[in-house]
Every structure is written in C-alpha cells, then in structure tokens.
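Student: sequence first, predicted model second:
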Amino acid sequence: MQKFKVQSIILISIAFILGFSEFIIVGILEDLSAAFSVEMSTVGYLVTMFALIYAFSTPVITTLIGPRRLQNVLLLLMGIFTIGNLATALAPNYVILASSRIVVAIVSGAAISVAMAFGTHLAPREKRAWLIAWLYSGFSVASVFGVPLGTWLSAQFGWRSAFYFITFLSLMILFLIKVSLPADFRQPSSGSNRLKAQLAIFKHRQIQLSVLITMFSLAGVYVVYTYLRPIFSTELRINTSWITIAFIVYGFMSLLSNQFSGKIAEQRGLITMPKIYVFQAGLLLLLPLLLNIRVLGLIDIMLLGLTMYLINSPIQLFVLGIAEKEFPQSLVLASSLNSIFANFGCQF
C-alpha cells in the first residue's frame, strides 16, 4: 500500500506539471508580449494553439504506442516535454517560443493518457475513482497554485524563471518515473493491423455517446469560464484588486469539482449526472438575470465552477471499463478520450 501511495503521488505530480506548463501562459501574457514586442492577442493565440494541437496530436500518438513498455513511453514523452519547456525558457524570439509550445502540446495529451493507464493498472478497484479524481485534480491544483507561483516567479525573476522551474520539476519527475513505476506494464498486442484494432473502440455506441457528453459538457461551462474576467469586472463590477481573489476562489471550486467527481464515481456514477446537468442548466439560465445582483451572481458562477468537472471521473471510469473488457489493445487511447474531447469542447 505504501508503494501505491508513492506511485499515486508521482502520477498526480505528472498531471500537475503538465497543467502548470499549459496554464502558466495565461499568467504571463503581458510579460511575453513585452519581451518579444508582439501584440497581446498574438501571445493569446498560444493558448488556443496549445489546446487544438493537444486535442489533435493525442489520439495519433496514443494509437502508435501499441504493445511497447509504457514506462519507456512515458519517459520519452516526459523527456520531450522537459526539453520543450527548456526551449521555451531559452527562446530568443517569438517563433522559437511558439515552436517550443507546439512541441510541449504534442506530447502533453499522450503523457497524461499514459499516466491514466498506469493509474488504472496500479490502483485497486476500490481506489480507482479516488486516483482518477486526483489525477484530474492535479490540473486544478496547477491552476490554483501553479499559475500564481509562476506569475510571482515571472514578476520577481523574469518570465524565463517560470519555465526553468518547470524544467527542474520535470527532471525530478523523470527520475521518479524511472525508479518507481513498473517497467513491464504494456497494452496487449493488437495484431498486425494495429491502427485498425485500436480505432475499433470508436465503433462502440457507448463510447460515441461518452465523448459527445464530455465535449458538450465542457462546451457549455466554458462559455462562461472564457469570459470570467469581463464578467467579474464589467457585469458584476468587482474591484480590480478583488478579481484575483475571485479567480482563486473559482479555482478552488474547480478543485472541489474534481474531488466530488471521484465521490460520484464511487457511488452511482453516470446515473447521478442527469440531475447535475439539470441543476447546471438552471444555473446557466439564471446567470444573465443575476448579474445585476453581485452576491447572487457570484454564487451562481461559483456553483458553475463546482459542477464544471463532475463528469470527469464517472465518464473516465466508464470508458476505461469498456476498454478493459472489450478493447484492451486501446487502453491508452481510451485513457485519452476525455482529455481530447474536453479540449474540443473548450474551443466551441
């Protein structure tokens, strides 16, 4: 059990560092704009570009993994991730910066998918929902704590220091992956036509519905999330000095959302979600009416944050359950579906 706890911390750390690297750009947009003399909107494209490349590259890489040892695959992906962040830290111009972010985006989705596969393999059945919830929470922790930390490092020591710090943490995680995760874990072989065998999972009706649920679930909430800053400042007329606090509170609500997601998965799973979606739809319908009442508007937004990720663990465990029984050769690809279609949903 002690070994499982250590392995769980390593897997959660992978999620954290991947989220830290992805989200930090939001906190240092102004610094990058000034450093490379480009428009803020141009730097902002890095965020959209990252999400799209993440979504498109992940299924390609996961289908190429096949029966290879997943520890070696994860070491390779995290090694490229580390080099990509070091290249970002050293970038002499905006083109190199953007190119390094593309490299990081290409491997990030596959890396968390392999980590999810490890989590499913290592966790006792009664601990799966807990570990999956914490893997998703790693991204929330990166948003709540990582981005403010990176922003502080950027303000104190320059924006490059944030990526040097990410590189240092990544090197530590690489070492821990090598010494702590099982070296012989791999997917079953899918035969000669490997690609066709892995993609067969998309023929399953419940898999098709699952990815649509994930995509439209995030698309609905991200309509609000994308415009949180103008909602806080213009609609709710929150003082500028309090907006950061509002974002931190929202981040904690998203962290709680992932934790409650695990609790839902442990109990009734997807059966509970229709009631939650009815509640979420009510919050979205009420929001325009409550924006004129600051306190009620804030409560509505924070409750939306609380419902934001409740689907994660139930849908992830549902998809992985289907993959284990019917498509074991597609385990890593199945682990990636939630992340892939969540990113597509975010772009709507």
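Tutor: Structure received.
Student: contacts, neighbours, all on C-alpha from now
Tutor: Will do.
Student: now the strands for the stretch 101-250 of the chain?
Tutor: In the stretch 101-250 of the chain, no strands are defined using DSSP state E, counting those that start in this stretch.
Student: neighbours around the nearest residue to L255 once chain neighbours are set aside, how many?
Tutor: Among residues not flanking L255 along the chain, S140 sits closest, at 5.1 Å (C-alpha to C-alpha, 6 or more residues apart in numbering). Counted with other C-alpha atoms under 10 Å, the neighbours of S140 add up to 25.
Student: next, the one to line up against it:
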Amino acid sequence: MPLALYALAIGGFGIGLTEFVIMGLLPEVGADFGVTPTVAGYLISGYALAVAVGGVGLTALLNRVDRKRALLLLMVLFIAGNLTSALAPTYEVMLAGRVLAALCHGAFFGIGAVLAAGLVPVHRKAAAISIMFAGLTTATVLGVPFGTFLGQAFGWRSTFWAITVIGVVAFAGIAALVPATKTAATSAVPAARGATSATEAAPSASAPSLRTELSAFRSTQVWFSLVATVLGFGGMFGGFTYIAFTLTEVSGFAATAVPWLLVLFGVGLFAGNIVGGRAADRNLGRTLLVLFALLTLVLSGFALVAHLKWAALVALLLMGFVGFATVPGLQMRIMDFAAKAPTLASGANIAAFNVGNALGAWAGGLGLAAGLGYTSPLWAGALITLVGLAVIAVAVRLRGGEYARPAPEPVQVL
C-alpha cells in the first residue's frame, strides 16, 4: 500500500483522538471551568453537530481545490482548533475550539477516502479506505486511554497539546507523502514517480463542479447508502453509548474496569475495520448484507447474555468487530454510486455516521427513560440495525443483486 495512506491514517488518528478523548476528561474540564456535567457534555454534542455541518459544507467549499491542498488546509483548521482548546481561558472558548476542530472531521475523511481509493487499483479500494480509517480505530484502542491518563496525570490541557503536535506531524506527513492531483485536464502533465515517461501518467478529468457534485444526490442508491449508514452506525452506537451502565449494572464489572473493557471493544473495531475492507473489495453487496445481519444478532445476543461476565466480554469484542467492519463498505458503496462526483457524497456519508451516533444515543436513552433496564439500549440498537438490513436488502434487490464496481478515475501524481 502507498505510504500516503499511512499519512492519512495519522491525520485520522489525531481526529479520532480529538473526538473521543474528551469523554474521559469531561469531569476535569467541567470542574476547571465551573460548569455542570450537562453543560460540559455540550463539548461532545457540539462537536458531533459541527462534524455533520463540516462534512457537507466544507467539502462543498473545497470541491475545486486540489485534494492534497484541501487536506492540508483542513489539518491547519484541526491544529488551530486543538490549540484553541489547549489555551482556552473560558468554557466558551473551549467550545469554540472543539467546534473549529470538528469542522474538518467530515471533510477530511470524505476527501481523504476519495483520494485513498484513487491511489490503488480498483480491487483494493475498500482496503485502502480501511487503512485511512485505521487511524480512527487506533485512536479508540490506544489513543483514548493514553490521552485520558495523560490528562489526569498532567492536566487535561496537556492532552490537547499532545493532539496539536499530532496534527503538526500529520500535516508534515501529508505534505511529504500524499500526491497532488491535477484538476485541469488540459494542463501539461509531468511523469508520475516510477513512470518511465510522461505518457505513462495520463491526465485526469477536470474536477466536477458543485452542481455536478450535487447531482449525485439524484441517485436513489446514494440515498439508500446514506440511510444504511445512519442505521448501521446508529444500531451499534445504540448499544455502545450506554455500554458502561450495561457492564457495571448488568454484567457486574467494577467501574474501574470499564476503561480497559473499552480497549477490548477498540481491538474489535480495529480488526473489523481491516477485515471488513478486504471483504468489501471481494463482494460489496453481500458483505454489507452479512455484516448487518451479524450485527443484529450480536446486539441481540449481547442483551441476552450480558449478565454473564465472560459472555459479555465476547459480545463486546464482537460488537466492535462487526460494527466497524461495515464502515469501509458503507463508505465505498456511496462512492461507487456517486462515481462521477464522489467527493461531496463521501463527505455527506461521514456526516451520516455522526447522525447515526445521535440516533443510537437517542433510541438507547428512550429505553432507559421508559424503565426497560440497562440492556434496553442493546435491543434498541438491534432493532435499528434490523431496519438497516432491510434497507440494504432492498437496495441490492433493486440493482438486481450484486453490482459491478466502476473503476475510479486515476489520480494524477505531480
């Protein structure tokens, strides 16, 4: 795989760390600024909302910009946001820093996924995307526990200083390793690295206009993909949002064990992301159908066996594995059906992941509020995923079964 994919993964690691590490530091941050836990929680919900806005808005604004340059601009935004958080004198400034960093989240993964897919042959596109998203999963497995420890040991601001440094490293990696892309088909094209002549590097087509990018949303299959993303991720997060309560109140684990149990969940995420990407490259439609069905079964099974510690551990690992194995395929599917103008649709799908997070948290909370017990969020997640399975099944059926994967336009290396 090209080294450029690993530079993108470093950026994804920093972004994932920014999104999730605040959960472990919320008590310290709230106490420092003298705000209630509910108000401190806006640092999480505000981030998620900004991700959804930036995933579509910034992607549209950067549509005509060379993808490498766009990613560098987004990393500057990321660095500025985390630097603001590290220096924030008030809660309001801290919230502004969180929002600023979040704006780059959706656009980075949306644009980065399109660029990553264009760096490899068509049969390895989903695997390439999974490498970029591996940075996000690594942040969950290793970054969040380490960031929480760092913040508790040296103050929460030290964590955001560390994330700022990661942003600088990612910027340097993207600048050095990610190839620039030509957006004008009529300009002269130098030979690509490794090519023996300029004729081996054919020029790419001009970048689609915003109107062309928006036209992708006329496709029914694009909307099927967006809805499937919301439901698939919503189902997993329906169970995951309240998993600490399930593990302590139903499984009987001590509260101090929860962070380490979440590492187990993160290991599942990391492995599922890689395996799901490879499977999606072989047969995208079938992979998504199988994974949605398995996720429904895993969530249901978890609810049934949560009272058994050993079974809860197995179910937690499987929930992470199957839940995140869907991500490369879901991202690849929308890019396939918006192949002539994939960038904005890709960014919209990243926003859909975050809408799914909110949907899952809301649905799981309904069960708890109704007094249905601490396994009710898992049942809610299973129901959401079951609806997602029906959506995927209808989408594949309308296409007459598995569909042919369109070849991407080549990325021009300068």
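Tutor: Done, it's in. From a predicted model like this one, the values you see are computed outputs, not experimental measurements.
Student: where does the TM-score land?
Tutor: Here the TM-score for the pair of chains, by TM-score structural alignment, normalised by the length of the first structure, is 0.91; 338 aligned residues with a C-alpha RMSD of 1.8 Å.
Student: counterpart of the residue nearest to L255 of the first structure over in the second structure?
Tutor: Using TM-score structural alignment, the partner of S140 of the first structure in the second structure is T137.
Student: ok, E39 of the first structure next?
Tutor: Aligning on TM-score structural alignment places E39 of the first structure opposite T36 in the second structure.
Student: tell me who's in contact with its match.
Tutor: If you count contacts by C-alpha atoms under 8 Å, 6 or more residues apart in numbering, T36 of the second structure has them with G30.
Student: before we move on, back to that, you'd agree the residue nearest to L255 of the first structure is up against G251?
Tutor: Yes - the criterion here is C-alpha atoms under 8 Å, and S140 of the first structure meets it with G251 at 6.7 Å.
Student: ok, G143 of the second structure touching L17?
Tutor: Yes - G143 of the second structure is in contact with L17 according to C-alpha under 8 Å; the separation is 6.0 Å.
Student: neighbour-wise, which of those two wins?
Tutor: Neighbours per residue, other C-alpha under 10 Å: of G143 of the second structure and L17, the larger number sits with L17, 28 against 23.
Student: the more buried one -> the first structure?
Tutor: In the first structure, the residue matched to L17 of the second structure (TM-score structural alignment) is F20.
Student: the closest residue to its match other than its chain neighbours: neighbour count?
Tutor: Across the structure, with C-alpha to C-alpha, 6+ apart as the measure, the residue nearest F20 of the first structure apart from its sequence neighbours is A142 (4.9 Å). Neighbourhood size, A142 of the first structure [other C-alpha under 10 Å]: 26.
Student: repeat for L8 of the second structure
Tutor: For L8 of the second structure, the neighbour count with other C-alpha under 10 Å is 29.
Student: return the distance of it relative to L43 of the second structure.
Tutor: According to C-alpha to C-alpha, to the nearest Å, L8 of the second structure stands 25 Å off from L43 of the second structure.
Student: what about the longest helix in the second structure?
Tutor: In the second structure, taking DSSP state H as the definition, the longest helix is helix 3-33.
Student: buried sites along it?
Tutor: Under the neighbour-count criterion of 16 or more other C-alpha atoms under 10 Å, helix 3-33 of the second structure has 4-22, 24-30 buried.
Student: again with stretch 269-286 of the second structure
Tutor: By 16+ other C-alpha under 10 Å, the buried positions in stretch 269-286 of the second structure come out as 269-281, 283-286.
Student: do the same with stretch 298-306 of the first structure
Tutor: So, applying 16+ other C-alpha under 10 Å, buried residues of stretch 298-306 of the first structure: 298, 300-306.
Student: stretch 79-88 of the first structure maps to which residues in the second structure?
Tutor: The aligned range for stretch 79-88 of the first structure is 76-85, by TM-score structural alignment.
Student: burial of the equivalent of Q206 of the first structure over in the second structure, as a residue count?
Tutor: By TM-score structural alignment, Q206 of the first structure lines up with Q221 in the second structure. Per other C-alpha under 10 Å, the neighbour tally for Q221 of the second structure reads 21.
Student: right, and Q221 of the second structure touches A395 too?
Tutor: Yes - assessed by C-alpha under 8 Å, Q221 of the second structure is found in contact with A395 at 6.6 Å.
Student: where's the residue nearest to R194 of the first structure when sequence neighbours are not counted relative to H204 of the first structure, distance?
Tutor: Nearest non-adjacent residue to R194 of the first structure, counting by C-alpha to C-alpha, 6+ apart: G66, 7.0 Å away. Using C-alpha to C-alpha, G66 of the first structure is found at 20 Å from H204 of the first structure.
Student: likewise for P288 of the first structure?
Tutor: Separation of P288 of the first structure from H204 of the first structure (C-alpha to C-alpha): 39 Å.
Student: show me which of the two is the more surrounded one.
Tutor: More neighbours surround H204 than the other of P288 of the first structure and H204, with 14 against 11 (other C-alpha under 10 Å).
Student: return the distance of the longest helix of the second structure from the chain's centre.
Tutor: Distance of helix 3-33 of the second structure from the chain centroid (C-alpha atoms, centre = their mean, to the nearest Å) equals 12 Å.
Student: now the element after it, going C-ward?
Tutor: Per DSSP states H and E, the first helix or strand lying C-terminal to helix 3-33 of the second structure is helix 37-40.
Student: pretty sure G11 of the second structure contacts F133?
Tutor: No - using C-alpha under 8 Å, G11 of the second structure makes no contact with F133, being 9.6 Å away.
Student: show me how far whichever strand or helix holds L320 of the first structure is from its chain's centre.
Tutor: Taking DSSP H and E as the criterion, L320 of the first structure maps to helix 312-326. Centroid separation between helix 312-326 of the first structure and its chain, computed with C-alpha atoms, centre = their mean, is 17 Å.
Student: and stretch 330-346 of the first structure, by the same measure?
Tutor: Taking C-alpha atoms, centre = their mean, the mean C-alpha location of stretch 330-346 of the first structure is offset from the chain mean by 10 Å.
Student: so what does P27 of the second structure match up with in the first structure?
Tutor: Checking TM-score structural alignment: P27 of the second structure goes with E30.
Student: tell me the contacts of the closest residue to that match other than its chain neighbours?
Tutor: Closest residue to E30 of the first structure apart from its sequence neighbours, by C-alpha to C-alpha, 6+ apart: M40 at 6.6 Å. For M40 of the first structure, the contact set (C-alpha under 8 Å, 6+ apart) comprises 29-30, 33.
Student: what does I173 of the first structure give?
Tutor: Counting by C-alpha under 8 Å, 6+ apart, I173 of the first structure touches 10, 13-14.
Student: since that was my last question, I'll sign off now.
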